[in-house]
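1. below are the sequence and a predicted model; questions follow.
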Amino acid sequence: MVVPEHGPVLVSGRFEPAEEERIRAAAAGAPVDFVRRLGDRAELLAAATVIAGSPNRAELAAASAVRWVHSWAAGVNGDLAAGLDEHPAVLTSSTGNGAIPLAEHAMMLMLMLNRDAPRWARAQAGHRWERFQHGELNGLTCGIIGLGHCGLDLAAKARAFHMQVLGVRRRTGLPCPGVDAVHPPEDLHLVLAESDFVVVTAPGTPATAGLIGEPELKAMKESAHLVVVSRGGIVSDRALLRALTEGWIAGAGLDAHGEEPLPESSPFWELPNVIVTPHNGATTEATRRRGLEVFVDNLRRHVQGRPLVNVVDKSAGY
């Protein structure tokens, strides 16, 4: 195969020497420059035809030659908001790289809420041998809002815990192994009403912003729990605070928040029926490695003139 000549590739981030060599090899002779931050070298930014990173508005404006931007993130709402929504460059993402640890994190939060694990932590801190009757996930229903990479991995894990699994997704005709019933967004309230755990794994897009508000939280069982591991802003913080303090639902496990970092003054920190984690569910070395694999594969495809994977539909937001 004759590989066409390609322009400079600018890669932001921290990489081991072996990883840099893999990226250079995938570029097949195209010049590759590595920077910690995209704005560090203005002349490289202006010349780059490919950028790996998330340029802000000023950096994007300076990158006059760029034709393809790859985001190291799985969710690209920040990239689109920085101007890539209207930019002619193709945008790809690292979607799927954190699906496994996010699904694990959701299972952890469900187990902790179901068994009131914070009670054991408080007893341990007080050196108290405090046994009590707790729940089990077996036989409960898990409603997953968003059946992408994370949602489908979570479905498999929930089924392994002998849970019934319901799912909501925009494209209902696609295969969804591990899901007992797939519903369109119009059936959201039906899924909420039947679920003992509602897990939000949907991407942050204009269509999902504020998707779960007061009517949706009131549609849930009073004994149900809400778990949010994908993006903040999908659930209304104001409505959720009311739901948790007024007993509309039993509790929540929150890894993604409407405002991040979660302010010290946020009431969510102090609620006894809430577990807060700092948007940390997919912060693993394997997540980083899988994201690198996506870019290396796409860089090979780019120089060989083959279709890229994980291309973002800018109108849909993912």
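-> Noted; the coordinates are in hand.
2. drop to CA atoms for contacts and neighbour counts, all remaining ones
-> OK.
3. centroid-nearest residue for the chain?
-> Closest to where the C-alpha atoms of the chain average out (CA atoms, centre = their mean) is Ser230, at 3.9 Å.
4. for Val199, see how far away it is.
-> Noted for Ser230: a distance of 9 Å to Val199, by CA to CA, to the nearest Å.
5. circling back: which ones are touching the residue nearest to the centre of the chain?
-> Contacts for Ser230 (CA atoms under 8 Å, 6 or more residues apart in numbering) come out as 102, 200-204, 255-256.
6. regarding it, what is its secondary structure?
-> In the three-state summary, Ser230 is assigned as coil, counting by DSSP: H, G, I helix; E, B strand; the rest coil.
7. format the contacts of Ser230 as TSV; extra columns: secondary structure.
-> Formatted as TSV, these follow (three-state DSSP):
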residue	secondary structure
Leu102	helix
Val200	strand
Thr201	coil
Ala202	coil
Pro203	coil
Gly204	coil
Asp255	coil
Ala256	coil
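8. what about the helices in the stretch 1-150 of the chain?
-> Along the stretch 1-150 of the chain, counting by DSSP state H, counting those that start in this stretch, helices occupy 17-27, 42-47, 57-62, 77-79, 99-115, 117-125, 149-160.
9. could you dump the ones you listed into CSV with mean neighbour count and distance to Val309 added?
-> Below are the helices of the stretch 1-150 of the chain laid out as CSV (neighbours: other CA atoms under 10 Å; distance: least, CA to CA, whole Å):
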stretch, mean neighbour count, distance to Val309
helix 17-27, 16, 15
helix 42-47, 18, 24
helix 57-62, 16, 22
helix 77-79, 19, 17
helix 99-115, 21, 17
helix 117-125, 13, 40
helix 149-160, 22, 14
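10. got another, please set it beside the one above:
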Amino acid sequence: MKLTCAILDDYQGAALRMADWGKLADRVDVRTYRGHFGSEDEVAAAVSDCDIVVIMRERTPFRGTLLRRLPKLKLLVTSGMRNASVDVAAAAELGIAVCGTGSRSEPPAELTWALILGLLRHVPQEHASLRGNGPWQSTVGGDVHGKTLGVLGLGKIGTKVAAVGRAFGMDVVAWSRNLTKERAEAEGVRLASSMEELLEASDVVTIHLVLSDRTRGLLGEAELRRMRPGAILVNTSRAAIVDEPALLRALTDGWIAGAALDVFEQEPLPGDHPFRTLPNVLALPHLGYVTEANYRTYFREAVEDIEAFLAGAPIRTLTP
């Protein structure tokens, strides 16, 4: 008998055209879901008959409670090699293999700059005005040349973001708990002595840290108040790194000039959420990794993961 595979959260209906799923046709029946399931009950009802589930990043959590409701599940494939919303330990206990895929660091770095420039140059407002035959020029944009870019996290993505800042003529300063002066200097940036120093010195603060117990809530009220009133905060990393209520107060009370956001505590973002309407927020629906190159990598390697699993030799396995 064929196995059954479900691909979840295929918002754009892109999964099946981004890889050769025909390689599995004689062994696996594949179906996709474009809509998002908002509850664990909905997920369980949709995939309870599945032997394999393919998920996109952290769009749908697979906690232990959900995994225990899926007795047929043998293989869970996630895009990327890290997914904080999957209980890998519970999967191991239940005999469910969890495998990942490669991921490119260029797309989120590129989107970070789209957000920075879009917010500073008021691109959404001016575009809407032009489309609606409104005023011809109604805003005065901010500059990046000669300003200070603060990069929280100088990993693969942060390094690329910093390099563009340097190309724009910015003074780039970076900080993370394990970042050394030698590593920072190798990338042509200054090491801040503390996160507080970076926040106080920067005109643009951009976050590129991994979410962990140490970084969850890293930027709260005290930290946001250290930022310059004219500064902007950019988050294309993980929403939980910034305390959401504190950020909302910072934006509404003018502690900072604005925020550009691609990640949120709840996704999809509720229709009545203030981030959808605040005039000093530029928000996107978590598009950082959503590019053709990344999608082709994700789904091609998802097919490879399934083939390897069927052959009895799983690859790219995630362990607790």
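-> Nice, thanks for sending it over. Worth saying up front: this structure is predicted, and the values here are computed from it rather than measured.
11. out of the helices of the stretch 1-150 of structure 1, flag the one nearest Pro8 of structure 1.
-> Checking these against Pro8 of structure 1 by CA to CA gives helix 42-47 as the closest, at 6.6 Å.
12. re the thing from before, what residue of structure 2 takes the place of the residue nearest to the centre of structure 1?
-> In structure 2, the residue matched to Ser230 of structure 1 (TM-score structural alignment) is Ser237.
13. what does Leu240 of structure 1 give?
-> Aligning on TM-score structural alignment places Leu240 of structure 1 opposite Leu247 in structure 2.
14. Ala174 of structure 2 should be in a strand, yeah?
-> Yes. Assigned with three-state DSSP, Ala174 of structure 2 falls within a strand.
15. measure the alignment partner in structure 1 of it to Val179 of structure 1 for me?
-> Structural alignment (TM-score structural alignment) places Ala174 of structure 2 against Gly167 in structure 1. Remark: distance between Gly167 of structure 1 and Val179 of structure 1 (CA to CA) = 7 Å.
16. neighbour-wise, which of the two wins?
-> More crowded of Gly167 of structure 1 and Val179, by other CA atoms under 10 Å: Gly167, with 28 against 23.
17. can you name the residues that contact the more buried one?
-> Taking CA under 8 Å, 6+ apart, we find Gly167 of structure 1 in contact with 143-147, 179, 181-183, 191.
18. still touching in structure 2? Go through those residues.
-> Among those, the contacts conserved in structure 2 (both residues aligned by TM-score structural alignment, their matches' CA atoms under 8 Å) are 143-147, 181-183, 191.
19. in JSON lines, list the residues you listed along with distance to His127 of structure 1.
-> Listed next are these as JSON lines, based on distance: CA to CA, whole Å:
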{"residue": "Gly143", "distance to His127 of structure 1": "37"}
{"residue": "Ile144", "distance to His127 of structure 1": "37"}
{"residue": "Ile145", "distance to His127 of structure 1": "39"}
{"residue": "Gly146", "distance to His127 of structure 1": "41"}
{"residue": "Leu147", "distance to His127 of structure 1": "42"}
{"residue": "Ala181", "distance to His127 of structure 1": "45"}
{"residue": "Val182", "distance to His127 of structure 1": "46"}
{"residue": "His183", "distance to His127 of structure 1": "47"}
{"residue": "Val191", "distance to His127 of structure 1": "41"}
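20. okay, and which of these map to strands?
-> Using DSSP state E, the members of those that fall in strands are 143-145, 181-183.
21. just the buried residues of the residues you listed.
-> 143-145, 182-183 (16 or more other CA atoms under 10 Å).
22. let's have those residues in JSON lines, adding distance to Ala46 of structure 1.
-> JSON lines is the format used below for these (distance: CA to CA, whole Å):
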{"residue": "Gly143", "distance to Ala46 of structure 1": "47"}
{"residue": "Ile144", "distance to Ala46 of structure 1": "43"}
{"residue": "Ile145", "distance to Ala46 of structure 1": "41"}
{"residue": "Val182", "distance to Ala46 of structure 1": "46"}
{"residue": "His183", "distance to Ala46 of structure 1": "46"}
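23. which of the ones in strands among the kept ones among the contacts of Gly167 of structure 1 sits closest to His87 of structure 1?
-> Once CA to CA is applied, the member of these that ends up nearest His87 of structure 1 is Ile145, at 29.9 Å.
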